[in-house]
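**Q** I'd like to go over a predicted model; first the sequence, then the structure.
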Amino acid sequence: MRLTVYTDYSLRVLMYLGVRGQDHLATIQEIADTYQISKNHLMKVTYDLGKYGYIETIRGRGGGIRLAIAPQEIVIGEVVRKTEEDFHIVECFNPENNLCRIAPECRLKNALYEALQAYLKVLDSYTLEDVIHSKTSLMQLFGLGEKE
């Protein structure tokens, strides 16, 4: 299974904000520069993360974004479910477009469905706090000083 770039960027934004802490405002440009990715891509990601209640946006001069809830309350599996368009890892998972001739008798789809559920269950066992546990190392990798 492969996550979309949208989900990848969503998780990266949350990790960056989690490392920065809820007291610090970050900008989309700052995050884009840190990860060397397009600011335009992050605009929609941050907008949607705000809609989902994960981040809050402070407008105006000196504004920015920050986590709206504590990192230990953000479940990675939940974020993935909200940010992925679908989980149609094979054609038969999408009833609208399923043209597979063997779908009625195929046992592979059951195995793949079971694997997908296990994958999501593992992600449900991690919070944002778990994945940003080594904050000092991540701050260094982000190019941030410890006091910022």
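**A** Thanks, I have it. Numbering: from 1, shown residues only.
**Q** C-alpha only now, for contacts and for neighbours.
**A** Fine.
**Q** Now do the strands in this protein.
**A** Secondary structure of the chain, counting by DSSP state E: strands at 55-58, 64-67.
**Q** Remind me what the last one packs against, helices and strands.
**A** The one in question is strand 64-67. Counting contacts by 3 or more C-alpha pairs under 8 Å, 6 or more residues apart in numbering; DSSP states H and E, strand 64-67 is packed against helix 5-20, strand 55-58.
**Q** what packs against the longest one?
**A** So that's helix 5-20. Applying 3+ C-alpha pairs under 8 Å, 6+ apart, one finds that helix 5-20 makes contact with helix 39-51, strand 64-67, helix 76-83, helix 128-131, helix 135-142.
**Q** Tabulate the ones you listed in TSV, adding columns for distance to residue 19.
**A** Listed next are the helices and strands packed on helix 5-20 as TSV, based on distance: least, C-alpha to C-alpha, whole Å:
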stretch	distance to residue 19
helix 39-51	16
strand 64-67	10
helix 76-83	15
helix 128-131	9
helix 135-142	6
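**Q** so which of the ones you listed gets nearest residue 116?
**A** Of all these, helix 76-83 sits nearest to residue 116, with 11.6 Å by C-alpha to C-alpha.
**Q** ok, and here's another one to check against it:
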Amino acid sequence: MRLTSFTDYGLRMLMRMASAPGRGFSTAELAEELALSRHHLSKIMQHLARSGIVETRRGSGGGAVLQRDPAQIRLGDLVRILEQDQALVECGAADGGACSLRGRCRLKARLYHAEAQFLEDLNRSTLADIALEAPVAA
């Protein structure tokens, strides 16, 4: 299974945030530290906030903060949230995709079973298990 860059970048942000769970992180700070697009990270942060993973606070001392203890956040659940609306195969899209095998295919069910097993395996670990160490100040 290949994860989208949206999920990849989201997990990187969350790994960093898990290293200091009570601290607020700005999108600009995370973008600079992780060498990723601030604009792209802003979209991901909004998605994580709507999903209840992070809380965003405005103003001085603001930023994004994890809503729960990283030890209570399962990796498979995070991937499921970040990959929301991303069908594993075209025929799994909301509109049914353009599959010429519709009604005859025996692959789709097996792929979705494998995806479920993948997420179940990831759920054996938490965000705390993969938290990044804070960068060393120069």
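**A** Cool, the structure landed. Just so it is clear, the structure is predicted and the values come from calculations on it, not from any experiment.
**Q** returning to what we had before: just name the most buried of the helices and strands packed on helix 5-20 of the first structure.
**A** For those, average neighbour numbers computed from mean count of other C-alpha atoms under 10 Å are highest in strand 64-67, which has a mean of 22.
**Q** Need the strands of the first structure in TSV (columns: distance to residue 145 of the first structure).
**A** Putting the strands of the first structure into TSV (distance: least, C-alpha to C-alpha, whole Å) gives the following:
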stretch	distance to residue 145 of the first structure
strand 55-58	22
strand 64-67	18
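**Q** between the helices and strands packed on helix 5-20 of the first structure, which one is nearest to residue 24 of the first structure?
**A** Closest approach to residue 24 of the first structure among these (C-alpha to C-alpha): strand 64-67, 6.7 Å.
**Q** Average offset of that closest one relative to the second structure?
**A** In the superposition with the second structure, the average deviation recorded for strand 64-67 of the first structure is 1.8 Å (mean C-alpha distance after the TM-score superposition for the first structure).
**Q** So which residue of the second structure lies furthest out from the middle?
**A** In terms of distance from the mean C-alpha position of the second structure, residue 104 ranks first, at 33.5 Å (C-alpha atoms, centre = their mean).
**Q** which one in the first structure is aligned with that residue?
**A** Per TM-score structural alignment, the equivalent position to residue 104 of the second structure in the first structure is residue 105.
**Q** picking up where we left off before, can I get the helices and strands packed on strand 64-67 of the first structure in JSON lines with distance to residue 121 of the first structure and mean neighbour count?
**A** Shown next, in JSON lines, are those (distance: least, C-alpha to C-alpha, whole Å; neighbours: other C-alpha atoms under 10 Å):
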{"stretch": "helix 5-20", "distance to residue 121 of the first structure": "17", "mean neighbour count": "20"}
{"stretch": "strand 55-58", "distance to residue 121 of the first structure": "24", "mean neighbour count": "18"}
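**Q** closest to residue 81 of the first structure out of the ones you listed?
**A** Closest to residue 81 of the first structure of these, according to C-alpha to C-alpha: helix 5-20, at 9.1 Å.
**Q** distance of residue 1 of the second structure from residue 115 of the second structure?
**A** Using C-alpha to C-alpha, to the nearest Å, one obtains 8 Å as the distance from residue 1 of the second structure to residue 115 of the second structure.
**Q** repeat for residue 6 of the second structure
**A** The value you get for residue 6 of the second structure to residue 115 of the second structure, if C-alpha to C-alpha is used, is 18 Å.
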